[in-house]
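Q: got a predicted model here, sequence first, then my questions.
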Amino acid sequence: MQPGDAVILVLGGVGAGLTGSMAGLASLSSYPALLAVGIPPIAANVTNTVALLANTVGTAAGTQRELAGQGRRLLGLSAVAALGGLAGAGLLLKTPSSTFEWIVPLLIALGAALLLLRDPLRRWAGHHTMSRPVLGGAIFLIGIYGGYFGAAAGVLMLAVLAVAANEPLPVTNAVKSVVLGASNLSAAIIYALVAPVNWPAAGIQAIGCLVGSWIGPSLVRRIPERPLRAAIAVAALGLAVYLWWRAAH
């Protein structure tokens, strides 16, 4: 691997850590970075899943005060998300590479739309309640999506958790990151055993993810997030168009 490739991967990881902890769209930065250094789409996706485990570690380290007293809740939700991640990994391994290249732009565009609609989703959440079975089913489905690709899985998870609990945003955001990390972990174990993970790229990108996700929670507490979310969503739509053009040619 060339030094320039390593720089791209680290920067992509830092961006993933920041956007993941602040906006729930980590793959917007990390997945294109892996493509940019020449890794094929399926291999880039499974490598991305492995690298993003560092996001969970960094976010957990940066949100200890928000996660205080959340142990039982995290354990239950994480177990359900992990089962979903296993199902998502199995689904990905059965998806032909050519099909995956067409699906990814749609998933990224969906992520951008959800990011822009997050405030209406939160307002809707404030007027609804969610039973435990419904919450479990929603977490499982999001876990499947997270294990399969995961762009905007954080946005979906945040919206669901906001429906289920009345608590400050930083707490919900911290819980979201850990629960989604369980989905990534279970999928990453499958990928490590049977999928073409690029381990050098995953290790280098994980360093950037760790840094970005450790810094991100402190920024969530301090900066206005609406302009940031809008900028990320616009960038995601641009990326979706580029990847669609790439798949078509």
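A: Received, thanks. Quick caveat, the model's predicted, so the values are computed rather than measured.

Q: hey, let's count contacts and neighbours off CA atoms from now on
A: Fine.

Q: for the top helix by length along the chain, buried residues please.
A: The single longest helix within the chain, with elements called by DSSP state H, is helix 169-194. Of the residues in helix 169-194, 170-191 count as buried by neighbour count, 16 or more other CA atoms under 10 Å.

Q: put this beside the first:
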Amino acid sequence: MSLFEVVCILLAGVAAGTINTVVGAGSLVTFPTLLLFGYPPVVANMTNAVGLVAGGASGVHGYRRELAGEAPTLRRLVPATLVGALAGALLLLVLPAEVFEVVVPLLIGLGVVLVLLGPRFKARAARRRAAGATPRTHRVALPLLVGLTGVYGGYFGAAQGVLLVGILGAMLPAPLQTVNGIKNVLGLVANATSALVFVVVVGSDIAWWTALVLGTGALLGGVLGARIGRRLPPPLLRAVIATIGVVAIVRMLFG
């Protein structure tokens, strides 16, 4: 790795750790960055999953106050996420690499759309809370939907957090910051589960030095996201993420 590559990947990790904690779409920064430096898509995805675990951990730690009293909710939703992420990671390993190369541009495109629609999810949840509505927690539907986001998170995961905020905000009677804290825990579970599968099954295919650099940046980013992320202009974040996502799609399709 050249010094330029190290710096770029480190900064991408910082950005991803911050964005994952605040928004939930950091892989739209790191995955395209790895592609730009020539990593094959599947290798980039696995390396990305391993590297971002550190950022998820620091982000969850930063939201520990918002998570106070949410243990019962997490006990119901964490297993669903874990099972879903395990299935998604195994799909990545079982399906041919050509399938990933075809599907990933679609997933990135979906992620970009979800990021851009994120304010609508949040605004809808905020209106319901302001009107005094208390959404009923659907004991079957909520774990099922969260489990499906876990499958997505285990397979690729970009913008999984946006999906989770939309689902949790609509179905849990909790403040938005608490919802964001729960989202960070579930995102970490999905990320760590897929990373563990990749390490155990095909550890030799992971770019370990790159994962270390990425993880260092993500760790710092998670701390920054928890401390100052709420002050970052969301429209600007979404614009940057959308632009990077479009660049990644163009590169994968025509590069």
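A: Cool, got the structure. Bear in mind the structure is a predicted one, so any value in this text is a computation, not a measurement.

Q: okay, the longest helix of the first structure sits on what stretch of the second structure?
A: Mapped onto the second structure using TM-score structural alignment, helix 169-194 of the first structure spans residues 176-201.

Q: how far off centre is the matching stretch?
A: The chain centre lies 8 Å from the centre of stretch 176-201 of the second structure; the measure is CA atoms, centre = their mean, to the nearest Å.

Q: kindly report the same for stretch 159-179 of the second structure.
A: 13 Å.

Q: how far does it stretch from one end to the other?
A: This stretch, stretch 159-179 of the second structure, spans 15 Å end to end (CA to CA, to the nearest Å).

Q: the closest residue to Asn48 of the first structure other than its chain neighbours is in what secondary structure piece?
A: In this structure, Asn48 of the first structure finds its nearest non-sequential neighbour in Tyr31, 6.0 Å apart by CA to CA, 6 or more residues apart in numbering. Using DSSP states H and E, Tyr31 of the first structure sits within helix 27-36.

Q: mean shift of that helix relative to the second structure?
A: For helix 27-36 of the first structure, the mean distance to aligned residues of the second structure following superposition is 1.6 Å (mean CA distance after the TM-score superposition for the first structure).

Q: by contact count, what packs against that helix?
A: helix 3-23, helix 41-51 (3 or more CA pairs under 8 Å, 6 or more residues apart in numbering; DSSP states H and E).

Q: the longest helix of the first structure to helix 3-23, inter-axis angle?
A: 140 degrees (axes from the mean of the first three to the mean of the last three CA atoms, to 10 degrees).

Q: circling back: can you redo the helices and strands packed on helix 27-36 of the first structure as CSV with mean neighbour count?
A: Shown next, in CSV, are those (neighbours: other CA atoms under 10 Å):
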stretch, mean neighbour count
helix 3-23, 25
helix 41-51, 26
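
Q: of the ones you listed, which is nearest Trp244 of the first structure?
A: Nearest of these to Trp244 of the first structure, taken as CA to CA: helix 41-51 at 12.5 Å.

Q: that closest one: how far from the chain's middle?
A: 12 Å.

Q: got it, and stretch 223-238 of the second structure?
A: Worked out by CA atoms, centre = their mean, stretch 223-238 of the second structure lies 15 Å from the chain centre.

Q: that one: which residues count as buried?
A: Buried residues in stretch 223-238 of the second structure (16+ other CA under 10 Å): 223-227, 229, 234, 237-238.

Q: between the residues you listed, which is nearest Leu92 of the second structure?
A: Distances from Leu92 of the second structure to those, taken by CA to CA, are shortest for Arg238, at 27.1 Å.

Q: and that closest one, helix, strand or coil?
A: helix (DSSP: H, G, I helix; E, B strand; the rest coil).

Q: residue in the first structure matching it?
A: Per TM-score structural alignment, Arg238 of the second structure is aligned with Arg229.

Q: report the contact partners of its match.
A: By CA atoms under 8 Å, 6 or more residues apart in numbering, the contact set of Arg229 of the first structure is 23, 115-116.

Q: got TSV for these, with distance to Gly143 of the first structure too?
A: What follows is those, written out as TSV (distance: CA to CA, whole Å):
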residue	distance to Gly143 of the first structure
Ala23	18
Leu115	18
Leu116	21
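
Q: which of these still touch in the second structure?
A: Mapped onto the second structure and checked by both residues aligned by TM-score structural alignment, their matches' CA atoms under 8 Å, the contacts of Arg229 of the first structure keep the contacts 115-116.
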